[in-house]
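Engineer: Sequence first, predicted model second:
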Amino acid sequence: MQSKFKTSDDSEIILTELMQPNYSNFSGKIHGGFILSLMDKAAFACASKFSGQYCVTASVNRVDFLNPIEVGELVTMKARINYVGNSSMVVGIRVESQNIQTGEVKHCNSSYFSMVAKDENGKSVKVPGLVIRNNNELRRFLRSIKRLKSSNERDEEFKSENFKQSQHDVNLDSYNVKIEFN
């Protein structure tokens, strides 16, 4: 029987991997797609650990690559649950690289993965609630609510059946766009 409520500590995953030459892109930096793959693994492990269920990735919210990662650096991903719904969870992931020779640590990326818990038949299942114990955890939870709400509002606003050009008073002159309606 799983607990009705858990802390974000109950979900914490730390994944560390040495960056090898075969992970690099044409410019000699670690390929962003490889980092995304590692992040997805960390999100899966974190959400599954918290929920006690198999989890799938529903969406990834904004991925900003802040600093390049070099071959030979250690990359550490720290993942934990920031928000829970009924069957969904938002996993916050922080990616850092460390130069093994100098010890310098760089923040390379932060991202948010929405994960959904599934049963053996692929049906969504309820996840434990989240115990919030401090101001930082409350900030993360509320930020997730705001991100989800604004995403849903934007999706609704720009659905083709809802879109009204007159509601968007934007001067497109400063953008690299040419409009030619037929």
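Structural biologist: Done, it's in. Since the structure is predicted, the reported quantities are computational estimates derived from the model, not experimental observations.
Engineer: Please count neighbours and contacts with C-alpha atoms only from this point.
Structural biologist: Noted.
Engineer: What residues does the closest residue to Asn99 other than its chain neighbours make contact with?
Structural biologist: In space, and not counting its chain neighbours, Asn99 is closest to Glu73: 4.9 Å by CA to CA, 6 or more residues apart in numbering. Residues near Glu73 by CA atoms under 8 Å, 6 or more residues apart in numbering: Leu18, Met19, Ser97, Gln98, Asn99, Ile100.
Engineer: Skip the chain neighbours and tell me the closest residue to the spatially most central residue of the chain.
Structural biologist: Central residue of the chain (CA atoms, centre = their mean): Tyr112, 2.0 Å from the mean position. Residue nearest to Tyr112 in three dimensions, not counting chain neighbours: Gly92, with 4.7 Å by CA to CA, 6+ apart.
Engineer: so the one you found touches Ser114, yeah?
Structural biologist: No. Counting by CA atoms under 8 Å, Ser114 is not a contact partner of Gly92; they are 9.0 Å apart.
Engineer: Which secondary structure state is assigned to the residue nearest to the centre of the chain?
Structural biologist: Following DSSP: H, G, I helix; E, B strand; the rest coil, we place Tyr112 in the strand state.
Engineer: try this one next to it:
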Amino acid sequence: MESLSTNVSRTIQTKLVLPPDTNHLGTIFGGKVLAYIDEIAAIAAMKHSQCVVVTASIDTVNFLSSARVGDILTLEGVVISTGRTSMEVYVKVECKHLDTGETSLTTTSFLTMVAIDQQGNPVPVPGVVPESEMEEELFQQATKRRKERSRATR
């Protein structure tokens, strides 16, 4: 199976933070951000594998800063490494603060998605070829993250 460029899976979404998305402090619910992250990771993995996928794990989620009502979130998801049937997806979320014009990194995350067939059985996926320095670095670190996941599930 031929390996695919990270550009095949790259997916970008933009979301507006609305009042129902926020807590009593006026900042977006972490669970809402997690739902956005899971959705974009699934789309990126489906684009890479050309299959239906399921979420196997959300390995790390780093909430670095918050977003408020009226802010614009930009989510970017990309398949960064693969196993036989699994794909590690890196998702970053940036926030554009309309009142200041500044952009800040709000969240980073790694998820593992598994490609499945119509019967729910895992199916092989293509490898991945990093396209940027950052992607190459994340690709090189993937083996370490995979070992850490394996230890955590024992």
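Structural biologist: Right, received. Where do you want to start? Everything quoted here is computed from the prediction, not taken from an experiment.
Engineer: After superposing, what score do the chains get?
Structural biologist: The TM-score (TM-score structural alignment, normalised by the length of the second structure) is 0.94; 154 aligned residues with a CA RMSD of 1.4 Å.
Engineer: sorry, back to before: kindly state which residue of the second structure is aligned to the residue nearest to Asn99 of the first structure.
Structural biologist: Correspondence of Glu73 of the first structure to the second structure, assessed by TM-score structural alignment: Asp71.
Engineer: before we move on, what about Lys41 of the first structure?
Structural biologist: Matched by TM-score structural alignment, Lys41 of the first structure corresponds to Glu39 in the second structure.
Engineer: likewise Pro21 of the first structure?
Structural biologist: So, by TM-score structural alignment, Pro21 of the first structure is matched to Pro19.
Engineer: who touches the closest residue to that match other than its chain neighbours in this structure?
Structural biologist: Computed as CA to CA, 6+ apart, the closest residue to Pro19 of the second structure that is not its neighbour in sequence is Val69, at 5.8 Å. Each residue near Val69 of the second structure by CA under 8 Å, 6+ apart is listed here: Leu16, Val17, Leu18, Pro19, Thr22, Gly26, Thr27, Ile28.
Engineer: count of residues packed around Gly26 of the second structure?
Structural biologist: Around Gly26 of the second structure there are 16 other residues, counting by other CA atoms under 10 Å.
Engineer: I figured it was touching Ser66, is that so?
Structural biologist: No. Contact criterion CA under 8 Å: Gly26 of the second structure and Ser66 do not qualify, at 9.6 Å.
Engineer: circling back to that earlier point, now the contacts of Glu73 of the first structure: which count as buried?
Structural biologist: Among these, those buried by neighbour count (16 or more other CA atoms under 10 Å) are Met19, Ser97, Gln98, Asn99.
Engineer: In helices only, show me those residues.
Structural biologist: Using DSSP state H, no member of those falls in helices.
Engineer: With distance to Val127 of the first structure as extra columns, can I get those residues in a markdown table?
Structural biologist: Shown next, in a markdown table, are those (distance: CA to CA, whole Å):
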| residue | distance to Val127 of the first structure |
| --- | --- |
| Met19 | 34 |
| Ser97 | 32 |
| Gln98 | 34 |
| Asn99 | 38 |
